[in-house]
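[1] pasting the sequence and the predicted model now:
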Amino acid sequence: MTFEVNILGCGAATPTLKRNPTSQLLNVHDKYYLIDCGEGTQLQLRRFKFKFQRINHIFISHLHGDHYLGLLGLISSMHLLGRTKELHLYCPPELKDIVEVNMKHSETFLNFEVVYHPIDYKVPQLILEDNTMEVHSFPLKHRIKCAGFLFVEKPKRRRIIKEKIEEYNLVVPEIVRLKKGQNIERLDGKVITFEDATLPPYPVRSYAYCSDTAYYEKVLETIQGVDLLYHEATFLEEHAKRAKETFHSTAIQAATIAQKAEAKKLVLGHFSSRYRELNQFTAEAKTIFPKVELARDGMSIIL
């Protein structure tokens, strides 16, 4: 089943022709989840051929414009194109006021309900659970309150061995039991064990999204052992002082978090527009953590 991170924008506060403001589309089992929604996000969704009416859950890390200014336009387009299904926003409590004031003064009456789920920015919390995944928010260290998000796939069932279906003439209820890890005893006394008829489930996959943040080791409590870590790296090490002043991170700091979290892979993003070339970000990060990649608009990472 699908578990794919799609980078819609990898830039920081000021967009460039090659780097849109921050936004990502997570596809888990063919369900779409939007993470942050910087200016121009709906155009990026069109550009990379994602149907944005399939998005039912949007996660906004904080209220700096490069992370949410595309939201009003996206909601407006959803409305104009006939959406009726409710839309869930996991966000700062103040975002509700921002959206509703805009709708009021533009005299826009949405055809669908926007359901707000305010984030607690003081402690980690479970903010969404469905039949495929859990989503947890956790505090980051930024100039204003800001949250990261951890997406964890739910454990899967065991996998039936196709040849065993014919060998034992298995029917659907028996297959279901075996996949649950239960043995089958038939009327003639024959026992079919789940170890014989199935394979272990695929391992669960996880993705941690660390939006704008200074170096902050408390995130390790939540993201330890994550498969894929996205961590902002606004600055190179030569601008570490500026990173500290603005509550952002350097590539080396992001790599240090990945190393201490024992992440399997690191993706860097949120690059300042002052940098035209980004190769130095990779070079600096790899001095600490070898499995690192740079985010770029249109990039897809499959777990």
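    Perfect, thanks for sending it.
[2] alpha carbons only for contacts and neighbour counts from here, please
    Fine.
[3] residue 160 is in contact with residue 175, correct?
    Yes: look at residue 175 against residue 160 with Cα atoms under 8 Å: they come within range, at 7.1 Å.
[4] packing partners for the one helix or strand residue 8 maps to?
    According to DSSP states H and E, residue 8 maps onto strand 3-9. Contact analysis of strand 3-9 by 3 or more Cα pairs under 8 Å, 6 or more residues apart in numbering; DSSP states H and E lists strand 23-28, helix 41-47, strand 300-302 as its packing neighbours.
[5] quick one, that strand and strand 23-28 angle?
    170 degrees (axes from the mean of the first three to the mean of the last three Cα atoms, to 10 degrees).
[6] hmm, who's touching strand 3-9?
    19-29, 38, 41, 44-45, 205, 295-303 (Cα atoms under 8 Å, 6 or more residues apart in numbering).
[7] how about a cut-off of 7 Å?
    By Cα atoms under 7 Å, 6 or more residues apart in numbering, the list of residues contacting strand 3-9 from outside reads 19-29, 41, 44, 295-303.
[8] dropping in the other structure now:
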Amino acid sequence: MEKFELYILGCGSALPTNRHFATSQVVDIRDKLFMIDCGEGAQMQLRKSRLKFSRLNHIFISHLHGDHCFGLLGLISTFGLLGRTAELHIYSPKGLEELLAPMLAFFCRKLSYKVIFHEFETKEAALIYEDRSITVTTIPLEHRIPCCGFLFTEKPGLNHIVRDMVDFYKVPLFEINHIKNGADYITPEGEVVLNTKLTIPATPPRSYAYCSDTIFREKIIDQIKGVDLLFHEATFAQSELARARETFHTTAEQAAFIAREAGVGKLVIGHFSARYEDEELLLQEASAVFPSTVLAKEGLCVQI
């Protein structure tokens, strides 16, 4: 099975602590790296993860709060110091390019590569990235400013060839791609060999959904239905429900409700408030609703 992994670089919220870095993640799909949010310290954590800087070409910013994007300038500068030549694509709600342009002009005047900004709307889900293997679609969230999550979905693969049967029927090499795409094989004698004899179904496509920051929002359930892995913010315990509503955040129990109703495979909770020195309470509250829940932590790698 091809690689599809989530690396947690930071899982804290806005107020810095000595336990967590600000929000940042990397999704590794077949050795292509996609960063989600880039809080302070993201490049340090990227170093610790031993992921190759050169394989990171796409960064997705959920919203323009500092704990989700203050690490960008440093990372862009470091890429320049490393002699990067490949384009860097940054996807975000409107306004990021305008904010970064003066700083890039001052601190990164002679970059050896291009930084290309892609703006997306946050009201409706939209396809913002696609290659041969995956699509990335926005998930409209509700926060104090425009905000979106991201849905990473593998494209369906081709059927797998049953080598013994292909050899038995002496299938020519030029027919293999047709068979992988579902075609039957007709022998020189006119016999029809059904595709189901020659192949086995491809591995079901996998998916990952990232939802941070947002108030409790049931509208996302339909879009993330059945994903293999969900990261959902769980800034507060249920005792702080009023505070969660006031700040447009979610409790751990609410995040677990979303995971249960969407029928996801596994839930990772994060974006923890600095008030919690031990997030075990948040894990207990979430697990009571959705048992397949784990706490985010720096250095955690989850295989999908």
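    Looks like it arrived, so ask away. These numbers come from a predicted model, not from an experiment.
[9] could I get the helices and strands packed on strand 3-9 of the first structure as CSV with distance to residue 56 of the first structure?
    Listed next are those as CSV, based on distance: least, Cα to Cα, whole Å:
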stretch, distance to residue 56 of the first structure
strand 23-28, 12
helix 41-47, 14
strand 300-302, 20
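[10] what segments of the stretch 101-250 of the first structure are strands?
    114-118, 125-129, 133-139, 147-153, 159-160, 184-185, 191-192, 198-199, 206-210, 228-232 (DSSP state E, counting those that start in this stretch).
[11] which of those sits closest to residue 61 of the first structure?
    strand 147-153 (4.9 Å; Cα to Cα).
[12] rewinding a little: most tightly packed of the helices and strands packed on strand 3-9 of the first structure?
    strand 23-28 (a mean of 24; mean count of other Cα atoms under 10 Å).
[13] how much does it stray from the second structure?
    Comparison of strand 23-28 of the first structure with the second structure after fitting gives an average deviation of 0.8 Å (mean Cα distance after the TM-score superposition for the first structure).
[14] so which of the helices and strands packed on strand 3-9 of the first structure comes closest to residue 192 of the first structure?
    Go through those one by one with Cα to Cα and the one that ends up closest to residue 192 of the first structure is strand 23-28, at 33.0 Å.
[15] centre of the chain to the closest one, how far?
    Distance of strand 23-28 of the first structure from its chain centroid, counting by Cα atoms, centre = their mean, to the nearest Å, is 6 Å.
[16] that one - contacts with which helices or strands?
    Packing contacts for strand 23-28 of the first structure, counted by 3 or more Cα pairs under 7 Å, 6 or more residues apart in numbering; DSSP states H and E, involve strand 3-9, strand 31-37.
[17] okay, those strands in JSON lines with distance to residue 164 of the first structure next?
    Output for these, formatted as JSON lines (distance: least, Cα to Cα, whole Å):
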{"stretch": "strand 3-9", "distance to residue 164 of the first structure": "28"}
{"stretch": "strand 31-37", "distance to residue 164 of the first structure": "31"}
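[18] quick one: contacts for the closest residue to residue 294 of the first structure other than its chain neighbours?
    With sequence-adjacent residues excluded and distances taken as Cα to Cα, 6 or more residues apart in numbering, residue 294 of the first structure is closest to residue 268, at 5.0 Å. Taking Cα under 7 Å, 6+ apart, we find residue 268 of the first structure in contact with 230, 231, 232, 233, 293, 294, 295.
[19] and those residues, which is closest to residue 101 of the first structure?
    Among the contacts of residue 268 of the first structure, residue 232 lies closest to residue 101 of the first structure (Cα to Cα), at 30.7 Å.
[20] any idea how far that closest one is from residue 207 of the first structure?
    14 Å (Cα to Cα, to the nearest Å).
[21] higher neighbour count, the two?
    residue 232 (29 against 25; other Cα atoms under 10 Å).
[22] so how far is residue 262 of the second structure from the aligned residue in the second structure for that one?
    Aligned counterpart of residue 232 of the first structure in the second structure: residue 233 (TM-score structural alignment). Noted for residue 233 of the second structure: a distance of 15 Å to residue 262 of the second structure, by Cα to Cα.
[23] rewinding a little: could I get the strands of the stretch 101-250 of the first structure as JSON lines with distance to residue 33 of the first structure?
    Formatted as JSON lines, these follow (distance: least, Cα to Cα, whole Å):
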{"stretch": "strand 114-118", "distance to residue 33 of the first structure": "15"}
{"stretch": "strand 125-129", "distance to residue 33 of the first structure": "11"}
{"stretch": "strand 133-139", "distance to residue 33 of the first structure": "10"}
{"stretch": "strand 147-153", "distance to residue 33 of the first structure": "10"}
{"stretch": "strand 159-160", "distance to residue 33 of the first structure": "27"}
{"stretch": "strand 184-185", "distance to residue 33 of the first structure": "39"}
{"stretch": "strand 191-192", "distance to residue 33 of the first structure": "40"}
{"stretch": "strand 198-199", "distance to residue 33 of the first structure": "30"}
{"stretch": "strand 206-210", "distance to residue 33 of the first structure": "12"}
{"stretch": "strand 228-232", "distance to residue 33 of the first structure": "16"}
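[24] which of these sits most buried?
    strand 228-232 (a mean of 26).
[25] report the angle between that strand and strand 3-9.
    Counting by the same axes, to 10 degrees, strand 228-232 of the first structure lies at 20 degrees to strand 3-9.
[26] ok, average deviation of strand 228-232 of the first structure from the second structure?
    Compared with the second structure after fitting, strand 228-232 of the first structure has a mean deviation of 0.6 Å; criterion: mean Cα distance after the TM-score superposition for the first structure.
[27] tell me the angle of that strand relative to strand 147-153?
    170 degrees.
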